[in-house]
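Asks: got a predicted structure here, sequence first:
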Amino acid sequence: MKKNNYNNIDYDFINKIIEYTDIIDILSKYINLTKIGNNYFSICPFHKENNPSFIVNKSKKFYYCFGCKVYGNIINFLIFFKKKTFIEVVNELSSLNGIYINSNNIYKKKYNLYSESMKNINKLYIENLFNKFNFYKLSFFFIKKKWKLNVIKLFNIGYSSHLLINKFLKINKINLNILVNIGILKKKNNNYIDIFYNRLIFPIFDYINGNIIGFGGKNLYKKNLPKYINSSDSKIFKKKNCIYGLYQVKQIYNNNISKLLLVEGYTDVISLFNIGINYAVSSLGCNLTNDQIKILFNNTNELILCYDGDKSGFNSLYNLINKILLYLTDDRRISFIIMPKNEDPDSLLQKIKKEDFINIINSSIDIFDFIFKFYENNSNSFYNKINIINNLIKYIDLIPGKLMKFFFKKKICKKFNIDINELNSFLYKKNENYIYINKFINNPIRILIKFLLDKPELHKLIIIPSELKIINNYEMIIFLKIIFICYKYNINKNLLLFFKNYKYFNYLYKISKINILIKNDNNNKIFLHVLNKVYLLLYYNNYDNIIKKIKSIKLLNDIDKKYLIFLNKKILKLSKNFVL
């Protein structure tokens, strides 16, 4: 597939569209994707095949087909799959993401004009802040906040005062409607109003290219006016996909961000940076959107949410749970900080030391404990417990991470003294093959060993695929030894006695004494079900070993490629039979 010609449209803009777009969300509308490890697989839509060889990597926003060698990003896919022009695809994706463009390629000219205007206005705001009179007038605020000069400059903080916009228009000689379009002026009747007049200015940067796309303004004097205002949505600013401070964090960590601390306001971010906590960002209020969540997790796998310690802040965190759980994969961590009553990070940092706040961060509670916190005072009566459990299990299906889902179920069971098998039975009561088992034997290989010890004739059902590479661990060695002995001596009873002089007899004896309660009497069916589960786990292990070996798709040799395709087919077939 050839590289597309992006014509006169900015590469920054193209990168912005690709960055904002969730490639999995789009592709899943047209092809069936199955997640295996960190990648998604499908039958290739660009050539005929029986086995899935089309791979999509969500984090790299890239697809590749092992069969026909086609590859590219979301723009390439839509051009070739939907037979659309480049401009049509860019229009479609820009509209989806709320980014302005038009089909006549005017975008670059207009965007540059808007961006340049924002940059020049901000220069005036900064100059105005450092004007001796204004800086002296505002010094009470900076002294109270204890903000350092380098932090003020890092965030390009400015100040809007009387006749500043008139000065800008005189210097730049641009149409007033430009300032309306970018949210600096508001037209009312025949008059133009400077919405940021007499406010401390916080420029909002595009987190990808560092362009100024909007402003936040803090009212310092008039009590009858809103304390904070943001730019209204415009041709270059959409609040729903902006994260304040993320550009600065990315510059500091060179795009390698281990965690992000999400707070509500500009001053929270700046006060945290001021004491060296330079991974703080703001959602521009307490209403976190899906777009913002995607942006956050595109940049880190650990998110700590710290909203204000008032009723609205606490309620906002609670309302976020249903939304943010949808992004809780096994490689991500979400935790919460509950601030003291009527405090936010900015106000609290004026009363406590840096070390104290770091202790607060380190004491953040994970999302599951945070969920339980809402119900801790209402779990006394029997009927309340039933109601709470019903509410909690609704969250289970929201969680995409299989391990996360499993540990959340374990927490529910521990909290309310429920056996996890009973909970699973309730959740998946249609699964006829479900087995109630002791904790020690909660392992598919041990279950198979238990079955063979009880009914050695089941060994005749075992045919280990020749292409399967076996894990060399203690339990697998014992399992294979049992199969070998059963086949060699055609053992159909008293298998345990045969191992009396073996070093692992005590281990086998322990397993033999454990009772397994099975829902139906079809031992053969249960045994084959667990056996296939073991095969599936082994295929997964083989797949992971291939991925670790090749590291890059360009290093695939023909043998690895064929084996990887074979593994994909086996895993897809076997995984349909299991609820994990």
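Replies: On my side now, so go ahead. Since the structure is predicted, the reported quantities are computational estimates derived from the model, not experimental observations.
Asks: only C-alpha atoms for contact and neighbour calcs from this point on.
Replies: OK.
Asks: from what I see, residue 207 and residue 237 are in contact.
Replies: No - proximity of residue 207 to residue 237 does not meet the contact threshold set by Cα atoms under 8 Å, at 11.9 Å.
Asks: in which helix or strand does residue 197 reside?
Replies: Under the criterion of DSSP states H and E, residue 197 resides outside all helices and strands.
Asks: enumerate every residue touching it.
Replies: 160-162 (Cα atoms under 8 Å, 6 or more residues apart in numbering).
Asks: how close does it get to residue 166?
Replies: 12 Å (Cα to Cα, to the nearest Å).
Asks: overlap in contacts of these two?
Replies: Counting by Cα under 8 Å, 6+ apart, nothing touches both residue 197 and residue 166.
Asks: now the contacts of residue 197 as JSON lines including distance to residue 343?
Replies: Formatted as JSON lines, the contacts of residue 197 follow (distance: Cα to Cα, whole Å):
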{"residue": "160", "distance to residue 343": "28"}
{"residue": "161", "distance to residue 343": "30"}
{"residue": "162", "distance to residue 343": "33"}
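Asks: neighbour-wise, which of those leads?
Replies: Highest neighbour count within the contacts of residue 197, by other Cα atoms under 10 Å: residue 160, with 25 neighbours.
Asks: want to compare, so here's the second one:
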Amino acid sequence: MAGRIPQTFIDDLLDRVDIVDVIDRRVKLKKTGKNYSARCPFHDEKTPSFSVSPDKQFYYCFGCGAGGNALGFLMDYENLEFPQAVENLASTVGLEVQREPSRGGAAQERREETSKPLYKLMEQVAGFYKHQLRHHPQRDKAVAYLKQRGLTGEIARQFGLGFAPPGWDNLLQAIGETDEKKQLLMQAGMLVENDKGRIYDRFRDRVVFPIRDQRGRVIAFGGRVLGDDKPKYLNSPETEIFHKGRELYGLYEALQANRKLDRVLVVEGYMDVIALAQHGISYATATLGTATSKTHLERLYRRCTEVIFCFDGDEAGRKAAFRALEAALPCMEDGRQARFLFLAEGEDPDTVVRAGGASQFTALLQEAQPLETFLFDSMAEGLDTNSLDGRARLSKLALPYIRQLPDGVYRQLMFQALAERTGLELESLMRLEAASPPPAPNFAPDAATEHNVPGPGEPPPAEPGDYGHFDEGELAAQPRKRTPTPQTAPGYSNLAQSAIALILHQPEIARTVKTASLEALSGDDVNLLRDLIELVQRRPESNTGMLLGHWYGTPEGELLSRLAGQERLIPSAGIEQQFSDIMHSLADRLPRESKLAQQVDKLKLTNYAQVSDLEKQQLREMLQEKQRRDEERKRREP
């Protein structure tokens, strides 16, 4: 899709939808007074703390702090990126999404112009392969192969399996009837051109597996050969719409099968994913011929708290598992888990689940090693940990990996676990940790560096006050959440935040207030208050949901969500007078404090030896007055 989505369109869309309807279609709401409540869909809880306000078109969870407008809810609940959430919401009210010229420049516009036809083409290609599986004269060997692997017609339909017939140009003849279509097939990686200029189908005599993105769009294919050709498995090349280091096979199907994913299983092949799904284990995914990357894992951890890696128990499988561990370390925030399951030699999830059923495979999952066990056992391999030298070596090998963990309780527990394994006092180990950290040793010499490379289309930092940075080609898989670090001038923060909360509670109170009195006040909260007032005055029809949308994905947005969530504590009666009193307090404070500060500064800049006794006495009195006012202000502020 070309271009940015105008802010005016976003506001109009939010004005037309009812957040209660949007959420109630996905989470059953119960009327509680003037609002609606439910158990929060974003964290586990027994008592409902998730509240939806129809008046303000805003939701907030008092348990986990999740909050926002209808678009924000769709993004989090449906795992959508911003443009897709807009399209989804717009379709419910019959609106066509408007676009402005892209900020991404000519290259960005060309990329957006080419991507939409590619999606349409790939759906057409998927339909062609599915038709061949049902009707081609040589389909029997493909059907026989799928039955041999124990797959039913229902699971084949669920995953959209198809058949690429033998022959050089079946797809080319069926779909590439024009030069334009032929060029698109080339761009999509579905055709290959040899050194002599001959063009032919990439996939021939293979069972075909469509690869879908998180929206369910076909973006690539994988193929398993039916004859003796090599390679046994073949994937589409990277294209405008397909990036191997970001996508996971089966993730879309897992999201469709599970409203809420508690865990995700990462396996090595298409057939493993499909066989597990057929036996009711519908949360398996597979990487696409690449090592598991940090990008993969961040995508998974946004949807669940536990990732289990399943690998062969041979040397190659353990190397692959360790590469996955390396990618996981920076992602291991508190509350997240990573475990590792190694199958017996010659076994894979497909063979295990077909032989023993879901119960046997689920029992095996319970035996998966926690990340810390796999890490320390890998580091200790070949070492005599009963000796001082062996324990010292273990400490030296493991420390660089633990340093890659994000700050938090889990990181501290890992240091404690290493201390117990080495016999070191925790304080001694922490002193070693505080030293200059060396680079992590290359435990897996064949490790791919792919997981250290940012995914394509990595966005710049979000810009407040505009949805323009949510351009599809520039958008990360999910807006980054950052903890605000305000630098608010002392004495203004509580008053400014109280005023902000009142505006979020009842935006119309800001329509006529003058912001000139705030111009000379400094601080992040005061600046945000001023911007919020000006926004309401530019768009008087704004409700809480619309106001939050202007700062979505920014530190200010997180502060606004928190303040909006506290609004239920503010009584409706007299809110306008309360807001007026706060604004007067801010305005009245400035001239008094500015004059006093100017006098103090003037005397401070004077050479103290040249200051008269009277001026010294005046300085002492002014400093005492300033201190008295500061203490009085602290007592008065809410």
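Replies: The structure has been received and is ready for your questions. Just so we're clear, the structure is a prediction, and the values are computed from it rather than from any experiment.
Asks: just the contacts of residue 197 of structure 1 now: which is nearest residue 296 of structure 1?
Replies: residue 160 (30.6 Å; Cα to Cα).
Asks: show me where the stretch 1-150 of structure 1 has strands.
Replies: 34-36, 39-42, 54-57, 62-65, 71-72 (DSSP state E, counting those that start in this stretch).
Asks: check which helices and strands the last one sits against.
Replies: Yep, that's strand 71-72 of structure 1 we're talking about. In terms of contacts (3 or more Cα pairs under 8 Å, 6 or more residues apart in numbering; DSSP states H and E), strand 71-72 of structure 1 is packed against strand 62-65.
Asks: mind listing what's buried in stretch 69-83 of structure 2?
Replies: Neighbour-count burial for stretch 69-83 of structure 2 flags 69-83 (criterion: 16 or more other Cα atoms under 10 Å).
Asks: same check on stretch 162-181 of structure 1?
Replies: Under 16+ other Cα under 10 Å, the buried positions of stretch 162-181 of structure 1 are 164-165, 168, 179-181.
Asks: now swap in stretch 317-331 of structure 1 and tell me
Replies: With the criterion 16+ other Cα under 10 Å, stretch 317-331 of structure 1 contains buried residues 317, 320-321, 324-329.
Asks: so where in structure 2 does it end up aligned?
Replies: Stretch 317-331 of structure 1 corresponds to residues 321-335 of structure 2 when matched by TM-score structural alignment.
Asks: any chance you could list what contacts that stretch?
Replies: With Cα under 8 Å, 6+ apart, stretch 321-335 of structure 2 has contacts from 291-294, 297-298, 305, 309, 311, 338, 340, 371, 375, 401-402, 404-410, 444, 447-448, 451-452.
Asks: of those residues, just the buried ones, ChimeraX syntax please.
Replies: Typed into ChimeraX, the line below selects the buried ones among these, using 16+ other Cα under 10 Å:
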select :291,292,293,294,297,298,305,309,311,338,340,371,375,401,402,404,405,406,410,447,451
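Asks: out of the contacts of stretch 321-335 of structure 2, which sit inside helices?
Replies: Mapping those onto helices (DSSP state H) picks out 294, 297-298, 371, 375, 401-402, 409-410.
Asks: looking at these, which is nearest residue 425 of structure 2?
Replies: Using Cα to Cα, residue 402 comes nearest to residue 425 of structure 2 of those, at 16.6 Å.
Asks: fine by me, we can end here.
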